[in-house]
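>>> can you look at this prediction? I've put the sequence above it.
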Amino acid sequence: MRIALGVEYDGREVAGWQTQPHGNTVQDMLERALAKIAGRPIATVAAGRTDAGVHALMQVVHFDCDVERPQTAWVRGVNSHLPPAVAVLWARPVDERFHARFSAFSRRYSYFLLNHPVRPAMGAGRVGWFHQPLDIDAMREAAGHLLGEHDFSSFRAAECQARSPLKNLQRLDIDAYDGVFRFDLEADAFLHHMVRNIVGALVYVGKGRLSAAAMADLLAQCDRTCAPPTFMPDGLYLTGVGYPAEFDLMTRADPGRLTLWR
């Protein structure tokens, strides 16, 4: 039997998704908790890996298990064995054709950036921060150059293991309210550090270090060394994963949860 899970976690308390020898990752914690309920080892697959410090409001995971348990056991039972920073939101059986990673046709991220002269205390680790004023109109113009299918090598980490740098960025919206900038991105898939590198470049545009038109030039160079530094992970949230309707999964985070850091 194949089970799909929706998982939420606070990136401040874990060393990313992918299993590590020290065991302090979401995958390690979740597999230990699932094994307690299943009574045997469980291997999980996620829609995408997140780095240390990156949060998830809707990570999607699947696992195979040959023992039957009520859905409540895979949620409340598993949560009773997880630390406060990680929680299963829902569980449901799925067709064995479903694959958390390979069945997905899109991933959605949101980045929250506090634009204020003084660093945050209450939002530390849960929101990015930049102290100089930012020009939202210039950033929106620059963002437009990134939409569509491109080689995103200029925004790709050196250690990225993706087979191809070609990605289709379908959405890059920027809004601001009460001193907080919100970047909403959706693509078929993302390269390692791609969102943080894009946000870093947009901040350079917003503060006047780069022109909006320069974003197109950065993209065309396909050279990471030509682009601005990677931005901090603190304000980055995985907010949803797109799957074909046939799987009937609710995999978009509740909009109200996107302001939890506040």
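Yep, it's here.
>>> switch to C-alpha atoms for all contacts and neighbour counts from now on
Fine.
>>> against Asp64, how distant is Met96?
Residue 96: Glu, not Met. Here the criterion is C-alpha to C-alpha, to the nearest Å. By it, Glu96 lies 9 Å from Asp64.
>>> the two: who's more crowded?
Asp64 (15 against 12; other C-alpha atoms under 10 Å).
>>> for the more buried one, give its distance to Glu246.
Applying C-alpha to C-alpha, the value for Asp64 to Glu246 is 19 Å.
>>> ok, how many other residues are close to the residue lying closest to Arg107 once chain neighbours are set aside?
What sits nearest to Arg107 in space, not counting adjacent residues and going by C-alpha to C-alpha, 6 or more residues apart in numbering, is Val241, at 4.5 Å. By other C-alpha under 10 Å, 28 other residues sit near Val241.
>>> contacting residues for Val241?
With contacts defined as C-alpha atoms under 8 Å, 6 or more residues apart in numbering, Val241 is in contact with 47, 58-60, 104-108, 251-252.
>>> so it sits in a helix?
No. Counting by DSSP: H, G, I helix; E, B strand; the rest coil, Val241 falls outside a helix, being strand.
>>> quick check: it vs Gly148, distance?
Relative to Gly148, and taking C-alpha to C-alpha, Val241 is found at 18 Å.
>>> do you have the helices of the stretch 101-250 of the chain handy? List them.
136-144, 194-206, 214-221 (DSSP state H, counting those that start in this stretch).
>>> output the ones you listed as a markdown table; include the columns distance to Arg40.
Below are the helices of the stretch 101-250 of the chain laid out as a markdown table (distance: least, C-alpha to C-alpha, whole Å):
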| stretch | distance to Arg40 |
| --- | --- |
| helix 136-144 | 48 |
| helix 194-206 | 37 |
| helix 214-221 | 48 |
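>>> looking at those, which is buried most?
Most buried of the helices of the stretch 101-250 of the chain by mean neighbour count (mean count of other C-alpha atoms under 10 Å) is helix 194-206; its value is a mean of 23.
>>> and the angle from that helix to helix 214-221?
Interaxial angle of helix 194-206 relative to helix 214-221 (axes from the mean of the first three to the mean of the last three C-alpha atoms, to 10 degrees): 140 degrees.
>>> taking helix 136-144 as reference, get the angle to helix 194-206.
If you take the same axes, to 10 degrees, helix 194-206 sits at 140 degrees to helix 136-144.
>>> below is structure B, check it against A:
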Amino acid sequence: MTRIALGVQFDGSAFSGWQSQTHGRTVQDELERALCEFARTPVNTIVAGRTDTGVHGLGQVVHFDTDLERTDASWIRGTNAFLPKSIAVQWAKPMPDEFHARFSAFERTYYYVLYVNPVRSPMLDGRVGWSHAPLDVDAMRAAAVHLIGEHDFSAFRSSQCQAKTPVKQMYAIDVRKQGDFVHFRFRANAFLHHMVRNLMGCLVYVGRGRHPAQWLADVLASGDRDCAAPTFMPDGLYLAQVGYPEQFAVPAPQTGSVPWSTIWTELAPN
């Protein structure tokens, strides 16, 4: 029995999130169907992190166990032959038995791309978030500082969240402006259901001047979801990278496949 890890990219616009469901088309369903077609046997995958409806993946990682012997290139080409255009395996690699796509990960990085313009762009539909009102980037940066460190993030947690604890370690939040776009990077040991989208809703409120930067600290301390802003749109959210111990030598995601890769490369963890 061999453990195989895959790096997967996907456009989540047309999917009801990652996790397989009784109703709704999901990325997991499509990937496992393609693996089954290629391997001619059912394949069950374990994922690094579940993504919501409409959320995209640049550096998603899964693993599965199989008795089949195939080259890395064969797993890539063979699986991709049965996948829709919106999903593609980027790399495949045999892993030791102790590797686990979810439990071996010590860090997750999400990016959010926000288009700031009075008029929405149909060319960016589904790929970026949108704010018709201008945003104060410095105020959003000041607000984000209050979230760094280990905190109870209950105020930014979905009522459907199944995490055992709301306490997470936020390593960094970067906010950078580039033309009509504002780019956000969130790095943490793990995230709660809807956590990044709920944080984005609050940061946008601050950016629009509805609340001062200190307000985000007050929301965090309250532990009350009702004190925070509404959940922001999923369109601009990307699971960018999952961090693993060096011993597993997990390949870096191919972020160059997106038009705004330059700013993302600059924001990549050292």
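Everything's here; your move. Here the structure is a predicted model, which is why all the values come from computation and not from measurement.
>>> so after superposing, what's the score?
The pair, once superposed, lands on a TM-score of 0.97 when counted by TM-score structural alignment, normalised by the length of the first structure; 260 aligned residues with a C-alpha RMSD of 1.2 Å.
>>> related to what we said a few turns ago, quick one: common contacting residues for Glu96 and Asp64 of the first structure?
Shared contacts of Glu96 of the first structure and Asp64, defined by C-alpha under 8 Å, 6+ apart, are found at 1-2.
>>> pull the longest strand from the first structure.
In the first structure, assigned by DSSP state E, the strand with the most residues is strand 166-177.
>>> most widely separated two among the contacts of Val241 of the first structure?
Farthest apart among the contacts of Val241 of the first structure by C-alpha to C-alpha are Met58 and Phe105. That separation is 15.1 Å.
>>> neighbour count for these two, which is higher?
Neighbours per residue, other C-alpha under 10 Å: of Met58 of the first structure and Phe105, the larger number sits with Met58, 26 against 13.
>>> state the distance from that one to Tyr9 of the first structure.
In this view, Met58 of the first structure and Tyr9 of the first structure are 9 Å apart by C-alpha to C-alpha.
>>> Ala138 of the first structure now?
Using C-alpha to C-alpha, we find Ala138 of the first structure at a distance of 33 Å from Tyr9 of the first structure.
>>> equivalent analysis for Met122 of the first structure, please.
Noted for Met122 of the first structure: a distance of 18 Å to Tyr9 of the first structure, by C-alpha to C-alpha.
>>> which parts of the second structure are strands?
Remark: strands assigned in the second structure by DSSP E are 2-10, 46-47, 56-66, 87-95, 107-116, 129-131, 149-152, 167-178, 181-188, 237-243.
>>> mean shift between the fourth one and the first structure?
If you overlay the two and look at strand 87-95 of the second structure, the average distance to its match in the first structure is 0.3 Å (mean C-alpha distance after the TM-score superposition for the first structure).
>>> same deal with the fifth one?
By mean C-alpha distance after the TM-score superposition for the first structure, the fitted strand 107-116 of the second structure averages 0.4 Å away from its aligned residues in the first structure.
>>> repeat that for the shortest one.
Compared with the first structure after fitting, strand 46-47 of the second structure deviates on average by 0.6 Å (mean C-alpha distance after the TM-score superposition for the first structure).
>>> the first structure: matching residues for that strand?
Under TM-score structural alignment, strand 46-47 of the second structure corresponds to residues 45-46 of the first structure.
>>> quick one: the residue nearest to the spatial centre of the second structure from Val62 of the second structure, how far?
Geometric centre of the second structure, nearest residue: Leu239, 2.0 Å, by C-alpha atoms, centre = their mean. The gap separating Leu239 of the second structure from Val62 of the second structure is 13 Å, by C-alpha to C-alpha.
>>> anything in contact with each of these two?
Common neighbours of Leu239 of the second structure and Val62, using C-alpha under 8 Å, 6+ apart, do not exist here.
>>> give me the nearest residue to Val116 of the second structure, chain neighbours excluded.
Nearest non-adjacent residue to Val116 of the second structure, counting by C-alpha to C-alpha, 6+ apart: Ser131, 4.8 Å away.
>>> no wait, Trp91 of the second structure
In this structure, Trp91 of the second structure finds its nearest non-sequential neighbour in Gly7, 5.1 Å apart by C-alpha to C-alpha, 6+ apart.
>>> what about Gly125 of the first structure, neighbour count?
By other C-alpha under 10 Å, the residues close to Gly125 of the first structure number 22.
>>> one more: Ser158 of the second structure?
By other C-alpha under 10 Å, the residues close to Ser158 of the second structure number 16.
>>> ok, Asp95 of the first structure next?
Neighbour count for Asp95 of the first structure, taken as other C-alpha under 10 Å: 12.
>>> for Gly223 of the second structure, same thing?
Gly223 of the second structure: 18 neighbours (other C-alpha under 10 Å).
>>> from memory it sits against Ala155, does it?
Yes. Using C-alpha atoms under 8 Å, Gly223 of the second structure is in contact with Ala155, at 4.3 Å.
>>> which residues touch the closest residue to Leu203 of the second structure other than its chain neighbours?
Spatial nearest neighbour of Leu203 of the second structure, chain neighbours left out: Met140 (5.6 Å); criterion: C-alpha to C-alpha, 6+ apart. Contacts of Met140 of the second structure were listed using C-alpha under 8 Å, 6+ apart, and they are 175, 203-204, 206-207, 213.
>>> and if we set it to 7 Å?
Met140 of the second structure is in contact with 203, 206-207, 213, counting by C-alpha atoms under 7 Å, 6 or more residues apart in numbering.
>>> same question for Val128 of the second structure.
By C-alpha under 7 Å, 6+ apart, the contact list for Val128 of the second structure reads 113-115, 235-236.
>>> what is the burial count for the residue nearest to Trp91 of the second structure?
When neighbours are counted by other C-alpha under 10 Å, Gly7 of the second structure registers 24.
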